[in-house]
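Undergrad: Build me a model:
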Amino acid sequence: MLLISCPWCGPRDETEYHYGGQAHVAYPHSPADLDDRQWAEYVFYRDNTKGPFAERWMHSTGCRRWFNVLRDTVTNEVLAAYRIGEPRPEPQQAAAHAAAQAVAHAGGER
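TA: Take a look at the predicted model:
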């Protein structure tokens, strides 16, 4: 099970969240100008990255806010959680931050 840290509520079990797909997918600037192929690409096609991947999550049983999570798809490790509108953290920085949070969280449970 994942431990995801909501930017507003703190670390919670993944069962409190709802997955929302790939993060940082920009809405088309001129939607009326898109043909069927372009709409299909926007609606259905997403990256299938091996390694760090930015996802959207919603804290459905908590604050009910959407935010982004950087998760490693190989190890399933949550590297960072950040608010929508904030830039995606670099994987190296995110991994160091996640390790520090895990140590802090483990120390608080003892």
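
Undergrad: going forward, measure contacts between C-alpha atoms and count neighbours the same way
TA: Fine.

Undergrad: Which helix runs longest in this protein?
TA: When the chain is scanned for its longest helix (criterion: DSSP state H), the result is helix 91-109.

Undergrad: which residues are contacting that one?
TA: Here helix 91-109 makes contact (Cα atoms under 8 Å, 6 or more residues apart in numbering) with 52, 70, 78, 79, 80.

Undergrad: this one as well, want them side by side:
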Amino acid sequence: MIIDHPLLGPRDAAEFVYKGDASLIDRPDGLAASADEMHDYVYLRDNPAGEHRELWYHEQGDRSWLVVTRNTLTHEIIRVELARGVARERGRSR
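TA: Predicted coordinates for the structure are as follows:
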């Protein structure tokens, strides 16, 4: 699988480490969150069939974090974004 890194161009997926669901970017405020909110954040994950947003870490490269939108049935990569940009956009929309 080839991941088209936004800064470095096409890279083999072997350079990256899959880190899970991209919803992990939306971490609840640890001091204000209830125990149930923190439990759900830490332990509950979706396992969708189809389009899904995932966190990938470029371990053997520039050590950037990416949000990869991928079809879990076909492995087709639909979009690749820098995670810091996604996090900033979410912060502005709140």
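
Undergrad: can you pull the buried residues of the longest helix of the first structure?
TA: 91, 94, 95, 98, 101 (16 or more other Cα atoms under 10 Å).

Undergrad: Could you do stretch 42-53 of the first structure as well?
TA: The neighbour-count check on stretch 42-53 of the first structure (16+ other Cα under 10 Å) flags 52, 53 as buried.

Undergrad: Give me the distance between the two termini of it.
TA: Start and end residues of stretch 42-53 of the first structure are separated by 18 Å (Cα to Cα, to the nearest Å).

Undergrad: Can you tell me what sits against it?
TA: Under the contact criterion Cα under 8 Å, 6+ apart, stretch 42-53 of the first structure has outside partners 22, 27, 28, 70, 71, 72, 73, 74, 75, 79, 91.

Undergrad: Let me have the residues you listed in TSV, extended by secondary structure.
TA: Below are the contacts of stretch 42-53 of the first structure laid out as TSV (DSSP: H, G, I helix; E, B strand; the rest coil):
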residue	secondary structure
22	strand
27	coil
28	coil
70	strand
71	strand
72	strand
73	coil
74	coil
75	coil
79	strand
91	helix
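
Undergrad: give the contact list for residue 61 of the first structure.
TA: Counting by Cα under 8 Å, 6+ apart, residue 61 of the first structure touches 16, 17.

Undergrad: and it, which of the three is it?
TA: Look at residue 61 of the first structure: counting by three-state DSSP, its state is coil.

Undergrad: Do a quick rundown of the strands in the second structure.
TA: Using DSSP state E, the strands of the second structure run over residues 2-5, 9-12, 17-21, 51-57, 65-71, 77-82.

Undergrad: Could you export the ones you listed as a markdown table, including distance to residue 33 of the second structure?
TA: Shown next, in a markdown table, are the strands of the second structure (distance: least, Cα to Cα, whole Å):
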| stretch | distance to residue 33 of the second structure |
| --- | --- |
| strand 2-5 | 34 |
| strand 9-12 | 38 |
| strand 17-21 | 20 |
| strand 51-57 | 23 |
| strand 65-71 | 25 |
| strand 77-82 | 27 |
